[in-house]
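*Asks:* Build the 3D model from these lines:
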Amino acid sequence: MPELPEVNALAADLGARLSGRVLDRFDVVSFAVLKTFDPPVSSLSGQTIHGVTRHGKFLDFAIGDLHLVMHLARAGWIRWRESAPTPSKGLQRGPLAARLVLDDGSGLDITEAGTKKSLAISVVRDPSDVPGIARLGPDPLSDDFTEDVFAAILSSAGRAQIKGVLRNQGIIAGIGNAYSDEILHTAKMSPFKPAAMTDDEVARLYSAMQSTLRDAIARADGLAASELKREKKSGLQVHGRFGEPCPVCGDTVRQVIYHDSTLQYCPTCQTGGKPLADRVLSRLLK
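*Replies:* Below is the predicted model:
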């Protein structure tokens, strides 16, 4: 799933390609991805694209007086297309979910792999009309997201596990499964540690969050959409690296499996050398 650094890079890449261009049409190939009906998709045709920004993990295309908002979810992606697409006939099965076609035929193919479909596209007058955006917590890289703000968030979360707090989009926007693993590894904290913590721990976690996200953004800077997945994977230290040696201490990276996701961590760096039991409400094994 693309998270804050990848969505940030996508917005920059697509904004450079699309700003000032005229949209010929936006074709919805898979009807299920479209979450709005007013304004209609047809109202985008002939409008100038003013830019592409992000809200958390949401992409926001400003087109005319409207906004085309996308959430790529677990398996969605965007590919730049240099030439005009082959005309499609009605709704089709396959990875193609929608197409953005510019006035010269070039544009974007929006795809979604797998069988669990959760990619979402909305056409709205204001980004806050999208419920997911309206519910977003603060952006962790905004100027007003200070250590004091972060401390207040953690204090309010109380005994909730820090891994879940970092991933909760209504608490902090843009961090998902991968970067929460990376932040906690950098901070040397267990994913099951309670969110309420000491001032020193807050400072350590805040620093890890800032450095992890900003380093990932720097690595992705200037990359095209086609290069972002590879770059994200290459930069991760523990997430997705189950069974491999930790690059910091050499211990074997372990994981906890949930019904719809997994987390990875280093026992030596994060849990005092003790493995976490592989069930949802785990505690450190005795």
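*Asks:* going forward, measure contacts and count neighbours with C-alpha atoms only.
*Replies:* Noted.
*Asks:* For stretch 29-38, what is the distance to the chain centroid?
*Replies:* Put simply, stretch 29-38 sits 21 Å off its chain's centre (Cα atoms, centre = their mean, to the nearest Å).
*Asks:* just the strands in the chain please.
*Replies:* Taking DSSP state E, the strands of the chain run over residues 23-28, 49-55, 58-63, 66-71, 76-81, 96-102, 107-112, 120-124, 254-257, 262-265.
*Asks:* quick one: contacts for C246?
*Replies:* Contact analysis of C246 by Cα atoms under 8 Å, 6 or more residues apart in numbering lists Q237, V238, T252, V253, C266.
*Asks:* For the last one, the count of nearby residues, please.
*Replies:* Put plainly, it is C266. 33 (other Cα atoms under 10 Å).
*Asks:* same thing with the fourth one?
*Replies:* Using other Cα under 10 Å, the number of residues around V253 comes to 23.
*Asks:* what do you get for the one 3 residues further on?
*Replies:* For V256, the number of neighbouring residues by other Cα under 10 Å comes to 18.
*Asks:* what's near enough to touch it?
*Replies:* V256 makes contact with T262, L263, Q264, L276, A277, D278, R279, according to Cα under 8 Å, 6+ apart.
*Asks:* State the distance from the residue nearest to it when sequence neighbours are not counted to V124.
*Replies:* Spatial nearest neighbour of V256, chain neighbours left out: D278 (4.7 Å); criterion: Cα to Cα, 6 or more residues apart in numbering. Using Cα to Cα, to the nearest Å, we find D278 at a distance of 42 Å from V124.
*Asks:* If you count surrounding residues, which of these two has more?
*Replies:* Set side by side, D278 and V124 show unequal neighbour counts under other Cα under 10 Å, the larger going to V124 at 21 against 17.
*Asks:* Check the contact between that one and H67; I expect there is one.
*Replies:* Yes - with contact defined as Cα atoms under 8 Å, V124 reaches H67; the gap is 5.3 Å.
*Asks:* tell me the contacts of E147?
*Replies:* For E147, counting by Cα under 8 Å, 6+ apart, the contacting residues are V202, A203, Y206.
*Asks:* and this one, so I can compare the two:
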Amino acid sequence: MASGRGPARPAGPWPAPARRGTACRPRRGGRLERVPELPEVEALASFLTQRLVGRVVGPVHQVAVNVLKTYDPPLTALRGRTVRAVGRRGKFLVITTDGADGPLCLVVHLARAGWLRWQVKLPAEPPHPGRGPLALRVQLEPAADDPGAPGPSGFDLTEAGTQKRLAVYCVREADEVPGIARLGPDPLDEAFTLEALTALLAGERRQLKGVLRDQSVLAGIGNAYSDEVLHAARLSPFKLAAKLTGPEVATLHAAIGSTLREAVERSRGLAAGELKAEKKTGLRVHGRAGQPCPVCGDTIREVSFADSALQYCPTCQTGGKPLADRRLSRLLK
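*Replies:* Okay, here's the model as predicted:
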């Protein structure tokens, strides 16, 4: 029950709010969430499929000490193996290789500040540990059908900033990675039907924003695309999932599919270096606080937390009422 100082804080997996008075202040451009999510990782998998499948892995250089989360098999076991497939599991990139002793997978989670850079020609000298963003380098053996190549190709995994969360795993099967083992259904899978979503939300007492971001509920949706989905569905980010009506669940299901598939289509065929820019231009509300809503023209608002923010349109999603500071007044349901 709320005290005289204000309403009780609703339950939910939310980070701590930002400074008092900043929760809903529109800011030009907002804060863009650049974390690679399902559409970007799907596009990366497609990009790498064309360049890795059939190629033989050369030296793998671990530059950042903390990037590798497994030790058996070692990264050196990848050398000499042939890449069989590149795929996606939620936000995880999975590179599967074949060898005499069976498959071996290189699994990558790019986290908040990680990225993959394709290199047509890698430097001749192996990388050395330092203060730069390079965390891991995978080199390919020269292709037999391209003897005139300028040098070995491959890719670098990089991570900016001080919070080192980029994670690499070398495993026999992708399901050995804890984050993959706990994933919920993939929203682009044919099995993700309206009935499946209805079952997932039944009895779910958390707010929609948190539910959509929970990887054990749905795999691959993060901060940015949860904002986009909820805007397309015209639903408040703080509405309790269990209180959705049948028509609202159907609308949410349709918005999840259309939002993610449109983003994947926009990214299809783009080089790895172009995906971040495409994500920024393709988003309608996320990262656009202070700008007009592309649907109704109202000003896009923002709710800030300690290390993230969400954006929404009051007219489209909350009956015209801006969401107030969570510590000072009740959230809209």
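*Asks:* coming back round to it: of the contacts of V256 of structure 1, keep whichever come out buried.
*Replies:* Restricting the contacts of V256 of structure 1 to buried positions leaves T262, L263, Q264, L276, D278, with burial counted as 16 or more other Cα atoms under 10 Å.
*Asks:* what residue of structure 2 matches up with R204 of structure 1?
*Replies:* For R204 of structure 1, the aligned position in structure 2 is occupied by T251, per TM-score structural alignment.
*Asks:* For A233 of structure 2, see how far away that match is.
*Replies:* For T251 of structure 2 relative to A233 of structure 2 (Cα to Cα), the value is 6 Å.
*Asks:* Between the two, which has more neighbouring residues?
*Replies:* Applying other Cα under 10 Å to T251 of structure 2 and A233 shows that A233 carries more neighbours, namely 21 against 18.
*Asks:* Structure 1: which residue goes with that one?
*Replies:* In structure 1, the residue equivalent to A233 of structure 2 is A187, according to TM-score structural alignment.
*Asks:* dump the residue contacts of that match.
*Replies:* The contact partners of A187 of structure 1, by Cα under 8 Å, 6+ apart, come to R204, L205, S207, A208.
*Asks:* Show the buried residues in those residues.
*Replies:* Applying 16+ other Cα under 10 Å to the contacts of A187 of structure 1, the neighbour count classes R204, L205, A208 as buried.
*Asks:* nearest spatial neighbour of the second one, skipping sequence neighbours?
*Replies:* The shortest distance from L205 of structure 1 to any residue that is not its chain neighbour, by Cα to Cα, 6+ apart, is 5.3 Å, and that residue is A187.
*Asks:* Longest helix in structure 1, please.
*Replies:* The single longest helix within structure 1, with elements called by DSSP state H, is helix 199-220.
*Asks:* which bit of structure 1 covers stretch 42-50 of structure 2?
*Replies:* Stretch 42-50 of structure 2 lines up with residues 8-16 of structure 1 when matched by TM-score structural alignment.
*Asks:* What are the buried residues along that stretch?
*Replies:* Applying a neighbour-count criterion of 16+ other Cα under 10 Å, the buried positions in stretch 8-16 of structure 1 are N8, A9, L10, A11, A12, D13, L14, G15.
*Asks:* For P178 of structure 2, see how far away P127 of structure 2 is.
*Replies:* P127 of structure 2 sits 29 Å away from P178 of structure 2, taking Cα to Cα as the criterion.
*Asks:* Look at those two and report which has more neighbours.
*Replies:* For P127 of structure 2 versus P178, the count of surrounding residues by other Cα under 10 Å is larger for P127: 14 against 9.
*Asks:* Now do the contacts for the more buried one.
*Replies:* Neighbours of P127 of structure 2 in contact, by Cα under 8 Å, 6+ apart: H61, V63, R137.
*Asks:* Closest to L23 of structure 1 out of the buried ones among the contacts of V256 of structure 1?
*Replies:* Using Cα to Cα, T262 comes nearest to L23 of structure 1 of those, at 39.7 Å.
*Asks:* Per the alignment, that closest one pairs with which residue of structure 2?
*Replies:* Counting by TM-score structural alignment, T262 of structure 1 corresponds to A309 in structure 2.
*Asks:* Its match touches E302, doesn't it?
*Replies:* Yes - under the criterion of Cα under 8 Å, A309 of structure 2 lies in contact with E302, with a separation of 6.7 Å.
*Asks:* ok, for the counterpart of R219 of structure 1 in structure 2, nearest residue in space, not its chain neighbours?
*Replies:* For R219 of structure 1, the aligned position in structure 2 is occupied by R266, per TM-score structural alignment. Distances taken as Cα to Cα, 6+ apart put E278 closest to R266 of structure 2, at 7.5 Å, once the chain neighbours are dropped.
*Asks:* Need the counterpart of the one you found in structure 1.
*Replies:* Matched across to structure 1, E278 of structure 2 falls on E231, judged by TM-score structural alignment.
*Asks:* give me the number of residues near that match?
*Replies:* Per other Cα under 10 Å, the neighbour tally for E231 of structure 1 reads 15.
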